[in-house]
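Q: With the sequence up front, the predicted model follows.
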Amino acid sequence: MRTRPDRALAARLTLAAALVVGLASGCGPGDAPAAAPPGPAPSTTAPTSVTPTPTSTTPRSQEEALAGRPTTPAGAATTAPADIGFVDTELYELPGGERIARSPSAGPSRLDNNLATGFARTPLGAVVAGINIAGRADGSLGEPIYRPTIERQVIGDGQADLLRRVHRDGRPDVPATGEQTDGTGVGSHGFTLHSYTDDEATISYLLVATRGSQHKYAVYRLTVRWVDGDWKLLAPPNGDFGAVISTPTSIDGFQPFERRGIPA
């Protein structure tokens, strides 16, 4: 796998680009274990609890995640509510080609001025809010998208650092219709809800890069808080998404967004 400069790690989809390199070379992070089966198909009835997150480790940086060198054990998952409404989701495409989740009932209810806002104050609303805000806080989508997203929908001490990192490495313009910034299929395919209250939730979601029949995996762990009538994303430590990325040792336990399940 090629070595990428540290500054390129600031943009979220640099991870996807590095996953693509792994697909092309036949090496890289997030290879599902040979015995790992596909994720379960969503049920039309809610389960009694959400399956705990797969065993994973938190890398010191995105570079370690991409190189498959995990270091610190991730925190244990907690029991999550049962009424999340698993099947009420669909995937839509961001400029640049990444496919992320939304829900007719849980949001975003508004997609205007390059912002995705209006999320339900529910467990599913928290899940799709975290994924949409993190997805749009990516430099590869262009400054007209990442800047208002970070300025208006990211909170916490790392917010200013995140904006500086993304602006340093991001592009000034929005990708044209049909342009794929990563050169392969990248999408958010599943999630785990670790904890939820009406004021704060913690989630993990599974990012999958696909080329042909090959798949590479990475997991983002995010916290959202209810502020001023909507969910906001808590900035990662020091504004670095690398601090909240891990390489899963299994894809079991992630609830898929679509009926076809998680690629295996």
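A: Structure's in. What do you need? Numbers count the residues shown, from 1 in each chain.

Q: hey, let's count contacts and neighbours off CA atoms from now on
A: Noted.

Q: Buried ones in stretch 162-172, by neighbour count?
A: Residues of stretch 162-172 classed as buried by neighbour count (16 or more other Cα atoms under 10 Å): 162-163, 165-167, 169-171.

Q: Check the offset of that stretch from the chain's centre.
A: 18 Å (Cα atoms, centre = their mean, to the nearest Å).

Q: Let me know whether Leu91 touches Glu98 as I believe.
A: No. Using Cα atoms under 8 Å, Leu91 is not in contact with Glu98, being 9.5 Å away.

Q: Looking at those two, which is more packed in?
A: Neighbour totals were compared for Leu91 and Glu98, and Glu98 leads with 24 against 16 (other Cα atoms under 10 Å).

Q: the longest helix in this protein is where?
A: Scanning the chain for the longest helix, with DSSP state H as the assignment, gives helix 123-136.

Q: Would you tell me what the next helix or strand after it is?
A: Proceeding N to C from helix 123-136, the next assigned helix or strand is helix 143-153, under DSSP states H and E.

Q: Tell me the first helix or strand C-terminal of that next one.
A: Criterion used, DSSP H and E; the element after helix 143-153 is strand 154-155.

Q: Run through the neighbouring helices and strands of that next one.
A: strand 230-234 (3 or more Cα pairs under 8 Å, 6 or more residues apart in numbering; DSSP states H and E).

Q: residue contacts, Thr210?
A: Taking Cα atoms under 8 Å, 6 or more residues apart in numbering, we find Thr210 in contact with 20, 23, 184-186, 216.

Q: switch the cut-off to 6 Å
A: If you count contacts by Cα atoms under 6 Å, 6 or more residues apart in numbering, Thr210 has them with Gly185.

Q: Which strand or helix spans it?
A: strand 200-211.

Q: That strand versus helix 123-136: what angle between them?
A: With axes from the mean of the first three to the mean of the last three Cα atoms, to 10 degrees defining the directions, strand 200-211 sits at 50 degrees from helix 123-136.

Q: Count the residues that sit near the nearest residue to Trp226 once chain neighbours are set aside.
A: Excluding the flanking residues, the one nearest Trp226 by Cα to Cα, 6 or more residues apart in numbering is Asp199, at 4.9 Å. Neighbourhood size, Asp199 [other Cα under 10 Å]: 14.

Q: Would you mind confirming that Asp199 is in contact with Val224?
A: No. Assessed by Cα atoms under 6 Å, Asp199 is found out of contact with Val224, at 8.4 Å.

Q: Against that first model, consider the following:
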Amino acid sequence: MARQRFRHTARRRFTSPLVAIAAGLALLLLAALMAMHGGEGSQPERTTPDQHQVTAMPSADHTSGSPQQTDVELRWPADLSWVTVAGLALPVSVTAGPRSLQDGRARGFAQTPAGAVLAGLHLLVRTSPQVGPHVWEPTLRQQVVGPDVTAYADAVARGYAVAREQLQVPYGDSLTPIYASIVGIRVDTYHPHAASMRLLIEAPDGEGSVARAATVVQVSWSGADWHLVAPPQGDWSTVRTLVGPVLVRGYAPLPSR
């Protein structure tokens, strides 16, 4: 894949830091669902050594609200631990990946359903403006593929520039964390060279309740690792839908920490 050139656009002004962050946010919820505060951790916490099983769901139009079960199964590795990236807790596995977390990156995923899902989780978060350009720039150059890579890279760079101005942080610093959680997953299709999944994200709605949205995330096996497929037009909102309480049960929860 050709190396992408990142263009940092001129400053633009918005009336609210919340709107500014959400305008370029790679993660998934509407602007009203994101609240901004400071801090980021990175220490893993061990889970119990049980093996977790998730039943996959079939491919369909991403706007469909009625999942159907298939014979594809995703078995979570027994060796899960957790890291926090941009405020989100993400599972990691020695056997399924990522095997390297050097420099804030996530590389080395197994060519298995579990490896594909872990790649989707990590690469999505690590291409958000919140992690800072020292993470999202090399991740976008080396671990994102598809016809919309350039549009996606531009969108992330714009989102970071707008948020950095609003928050008054030096260029290169990470931003305040994402106040949301990835709480469920539905694997639509898996093949050793391609996988498609839907991630269920939950966040405060600003009115004392919780809102949920699901985004279709695809990964492609290239070389010796999974790569994130850039969203259409570089915009996750094109593959994002709100999820009502009844449809939540169609998503298998992530393993508990």
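A: Cool, the structure landed. It should be emphasised that the depicted structure is a prediction, and the values quoted were computed from it without experimental measurement.

Q: TM-score for the pair, please.
A: The TM-score (TM-score structural alignment, normalised by the length of structure 2) is 0.71; 216 aligned residues with a Cα RMSD of 3.4 Å.

Q: Any figure for the gap between the residue nearest to Trp226 of structure 1 and Gly156 of structure 1?
A: Distance from Asp199 of structure 1 to Gly156 of structure 1, counting by Cα to Cα, to the nearest Å: 15 Å.

Q: got a list of what the corresponding residue of structure 2 for Val50 of structure 1 touches?
A: Structural correspondence for Val50 of structure 1 with respect to structure 2 (TM-score structural alignment): Ala56. For Ala56 of structure 2, the contact set (Cα under 6 Å, 6+ apart) comprises 72-73, 186-187.

Q: and of those residues, the nearest to Gly24 of structure 2?
A: Within those, the smallest distance to Gly24 of structure 2 is 25.0 Å, found for Arg186 (Cα to Cα).

Q: Make sure that closest one is indeed in a helix.
A: No. Looking at Arg186 of structure 2 with DSSP: H, G, I helix; E, B strand; the rest coil, it is strand, so not inside a helix.

Q: how close does the aligned partner of it in structure 1 sit to Tyr220 of structure 1?
A: Using TM-score structural alignment, the partner of Arg186 of structure 2 in structure 1 is Thr192. Thr192 of structure 1 is 10 Å from Tyr220 of structure 1, where distance means Cα to Cα.

Q: swap in Ala46 of structure 1?
A: On the measure of Cα to Cα, Ala46 of structure 1 and Tyr220 of structure 1 end up 24 Å apart.

Q: One more: Gly75 of structure 1?
A: Counting by Cα to Cα - Gly75 of structure 1 and Tyr220 of structure 1 are separated by 13 Å.

Q: Compare neighbour counts for the two and give me the winner.
A: Under the neighbour definition other Cα under 10 Å, Gly75 of structure 1 and Tyr220 were set side by side, and Tyr220 has more, 22 against 11.

Q: Excluding residues flanking it in the chain, which one is nearest that one?
A: Ile245 (4.7 Å).

Q: repeat for Ala155 of structure 2
A: Gly24 is the one closest to Ala155 of structure 2 (Cα to Cα, 6+ apart), at 5.9 Å.

Q: The one you found matches what in structure 1?
A: Checking TM-score structural alignment: Gly24 of structure 2 goes with Ala10.

Q: how many neighbours does that match have?
A: 26.

Q: The one 3 residues further on too?
A: For Leu13 of structure 1, the count of nearby residues is 22 (other Cα under 10 Å).

Q: what are the ranges of the helices in the stretch 151-264 of structure 1?
A: Along the stretch 151-264 of structure 1, counting by DSSP state H, counting those that start in this stretch, helices occupy 159-169.

Q: Identify the residues contacting stretch 116-130 of structure 2?
A: 26, 86, 136, 156, 160, 174-175.

Q: Give me the distance between the nearest residue to Ser188 of structure 1 once chain neighbours are set aside and Ala120 of structure 1.
A: Using Cα to Cα, 6+ apart and skipping the chain neighbours, the partner closest in space to Ser188 of structure 1 is Leu207 (4.5 Å). For Leu207 of structure 1, the distance to Ala120 of structure 1 equals 23 Å [Cα to Cα].

Q: so what's the residue nearest to Ser188 of structure 1 up against?
A: Counted by Cα under 6 Å, 6+ apart, Leu207 of structure 1 has contacts 187-188, 217-219.

Q: who wins for most neighbours among the residues you listed?
A: Tyr217 (28 neighbours).

Q: Just tell me what it corresponds to in structure 2.
A: By TM-score structural alignment, Tyr217 of structure 1 lines up with Arg212.

Q: Tell me who's in contact with that match.
A: 201-202, 242-243.

Q: Could you pick out the longest strand of structure 1?
A: In structure 1, taking DSSP state E as the definition, the longest strand is strand 214-227.

Q: how far away is the residue nearest the centre of structure 2 from Asp71 of structure 2?
A: The C-alpha lying nearest the average C-alpha coordinate of structure 2 belongs to Leu124 (Cα atoms, centre = their mean; 2.9 Å). Distance, Leu124 of structure 2 to Asp71 of structure 2, by Cα to Cα: 26 Å.

Q: and if you look at Ala35 of structure 2?
A: In terms of Cα to Cα, Ala35 of structure 2 sits 39 Å off from Asp71 of structure 2.

Q: Let me see the contact set for the residue nearest to Ala155 of structure 2.
A: Gly24 of structure 2 neighbours (Cα under 6 Å, 6+ apart): 155-156, 159.
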